[in-house]
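Colleague: The following comprises the amino acid sequence and a computationally predicted model.
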Amino acid sequence: MPDTDSYFRAARALMVDSQVRPNNIIDDRIVTAMRTLRRERFVPASLASRAYADTELPLGGGRVLPPPLTIGKLAHFAAIRPGERVLVIGAGTGYGAAVIASCGGAVFALEDDAALRAIAEQALSAEAPEVRLVAGPLAGGDTKHAPFDLIVIEGGVEFLPDTLTTQLAPGGRLIAILYERGIGRIVRAEPSGDGFAHRAVADCHASPLTAFRRKPEFVF
């Protein structure tokens, strides 16, 4: 590739203009972040040429980098306010966390896969050094740095762990892609009683995060 920087710069512009903005992702902060962040740094080198494609990219171990539009939708419905403390669960290689940080959030990125954290550490140090990378089980959240104003789960889930309600500040919210009866929808959830009350805001597909799959029920 004779001029790599120009190639990727053009690919970023095409990604935003053909995938993101036509789908009503028009928040200037999100658009600017996605035009600026070098998404090719958030994938293994072998996938760099596909970094801006409108598809999931396999990262190994059953994990993927979500398509640009999925990240854009999550950031859009998160409606980040400057200075909010944000936990991104299942942050993978860190691209979604970097987009949210560019929107003004103080972001903690939780990831349990060491190989993905290694990519994230290198990419974030160059693209979004303000993001704090955290290691630990995904379903447990991040009690050390709680409470958060916003929790974003970056991947498909079959349930919203009740334990995460205690990691939200008063008035806090959770954004996730929840699968019910096989249909994925972005939901906005808020603590209610001992769990979450949620409402769907948009249809969205995402590969499932194993930590948020329901255990099969034993039936006689």
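Modeller: Yep, it's here. Numbering: from 1, shown residues only.
Colleague: Could you use CA atoms for every contact and neighbour count after this?
Modeller: Fine.
Colleague: how close does residue 36 get to residue 168?
Modeller: 30 Å (Cα to Cα, to the nearest Å).
Colleague: go on, residue 9?
Modeller: Distance from residue 9 to residue 168, by Cα to Cα: 37 Å.
Colleague: repeat for residue 102
Modeller: The spacing between residue 102 and residue 168, counted by Cα to Cα, is 21 Å.
Colleague: Run through the strands of the protein in chain order.
Modeller: 57-60, 63-65, 85-89, 106-111, 132-135, 148-157, 168-180, 183-192, 195-203 (DSSP state E).
Colleague: Deepest-packed of these, please.
Modeller: strand 85-89 (a mean of 28; mean count of other Cα atoms under 10 Å).
Colleague: how far does that strand sit from the chain's center?
Modeller: 9 Å (Cα atoms, centre = their mean, to the nearest Å).
Colleague: Comparison target, given below:
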Amino acid sequence: MLRLEDSYLHKGQRRNLTQTLRKKGIKDEAVLEAINNFPRHFFFDSALLSHAYEDKAFPIGEGQTISQPYTVAFQTMLLNVKPGDKTLEIGTGSGYQAGVLYCMGAKVHTIEFNEVLYDRTRKFLPKIGVKVKHYCGDGSKGLPEQAPFDKIIVTAGAPTVPKTLLKQLAIGGVMVIPVGDRNTQQMLRLTKQTDKKILKENFDNFAFVPLLGEEGWQ
């Protein structure tokens, strides 16, 4: 049973969490404000509610997790989201990352491979005021019918950068994606300077669930 009350206690815990993230190197004030304002405990069953504002990942069923807040903040910081950015999220999961992007003013399209999670999140997010466009399918192939996107964020570990996603990125657009093996991935930021020129930046290592699909893990 999910609790949808946002108490003074929860707000205080979020303030503490944002201070923790700041100490870990998250400097983007827009990202910190979104995490400070968006209730993560809404995504937790009552048995785990006391852990909602720990800087840890937790299972959400179907072999998936709600990402560690630092990971969400780090990816979002790299993405450099601006209000109105047409943003594609690959891997809806719990919907928490999509909610953070929505709070920052992004126009979010989110795709989930797992039908159970897709159905659960599609029904849940509107109940907490998060309005994004939901899709169920192979995220490694993106959403060609909705392209181009200003921003693309991949919340699952890919073996390589899917070429199809790069094609769907607008000129000047940014994609943030973890790439590596099934255990550890390096966070990459790819900026599409022209159709043929991609600026690639490498950041820290993380551990994500695998990106499934035609251009992910088969």
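Modeller: Structure's in. What do you need? The shown structure was predicted, so the numbers you read here are calculated from the model rather than taken from an experiment.
Colleague: circling back: now the strands of the first structure in TSV, with distance to residue 27 of the first structure?
Modeller: Listed next are those as TSV, based on distance: least, Cα to Cα, whole Å:
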stretch	distance to residue 27 of the first structure
strand 57-60	25
strand 63-65	22
strand 85-89	18
strand 106-111	18
strand 132-135	24
strand 148-157	18
strand 168-180	17
strand 183-192	18
strand 195-203	17
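Colleague: Would you tell me which of those gets closest to residue 20 of the first structure?
Modeller: strand 195-203 (14.7 Å; Cα to Cα).
Colleague: Run through who's touching that closest one.
Modeller: 77, 160-163, 165, 183-191 (Cα atoms under 8 Å, 6 or more residues apart in numbering).
Colleague: check contacts around residue 149 of the second structure.
Modeller: Residue 149 of the second structure makes contact with 85, 86, 87, 88, 168, 169, 170, 173 under the criterion Cα under 8 Å, 6+ apart.
Colleague: Residue nearest the middle of the first structure, spatially speaking?
Modeller: residue 154 (3.5 Å; Cα atoms, centre = their mean).
Colleague: check contacts around that one.
Modeller: Counting by Cα under 8 Å, 6+ apart, residue 154 of the first structure touches 88, 89, 90, 91, 96, 176, 177.
Colleague: The third one contacts residue 112, doesn't it?
Modeller: Yes. Contact criterion Cα atoms under 8 Å: residue 90 of the first structure and residue 112 qualify, at 7.5 Å.
Colleague: Neighbours of the counterpart of residue 12 of the second structure in the first structure, how many?
Modeller: Matched across to the first structure, residue 12 of the second structure falls on residue 10, judged by TM-score structural alignment. Using other Cα atoms under 10 Å, the number of residues around residue 10 of the first structure comes to 12.
Colleague: now do residue 207 of the first structure
Modeller: 17.
Colleague: quick one: the residue lying closest to it once chain neighbours are set aside and residue 38 of the first structure, what's the gap?
Modeller: Of all residues not flanking residue 207 of the first structure in the chain, residue 156 sits nearest, at 5.4 Å (Cα to Cα, 6 or more residues apart in numbering). The spacing between residue 156 of the first structure and residue 38 of the first structure, counted by Cα to Cα, is 24 Å.
Colleague: how much space between residue 25 of the first structure and residue 138 of the first structure?
Modeller: Look at residue 25 of the first structure and residue 138 of the first structure: by Cα to Cα, they are 28 Å apart.
Colleague: for residue 74 of the first structure, same thing?
Modeller: Between residue 74 of the first structure and residue 138 of the first structure the computed distance is 18 Å (Cα to Cα).
Colleague: again with residue 17 of the first structure
Modeller: 33 Å.
Colleague: starting at the chain centroid, how far to stretch 63-73 of the second structure?
Modeller: 8 Å.
Colleague: Could you work out the end-to-end span of that stretch for me?
Modeller: 22 Å.
Colleague: Where in the first structure does that stretch fall?
Modeller: The aligned range for stretch 63-73 of the second structure is 62-72, by TM-score structural alignment.
Colleague: residues of that stretch that come out buried?
Modeller: By neighbour count on 16 or more other Cα atoms under 10 Å, the buried set for stretch 62-72 of the first structure is 63, 64, 65, 66, 67, 68, 69, 70, 71, 72.
Colleague: Run through who's touching the biggest helix by length in the second structure.
Modeller: Longest helix in the second structure, counting residues (DSSP state H): helix 8-23. Contact with helix 8-23 of the second structure is made by 32, 35, 36, 37, 39, 41, 53, 54, 55, 69, 70, 73, as judged by Cα under 8 Å, 6+ apart.
Colleague: Perfect, I'm done here.
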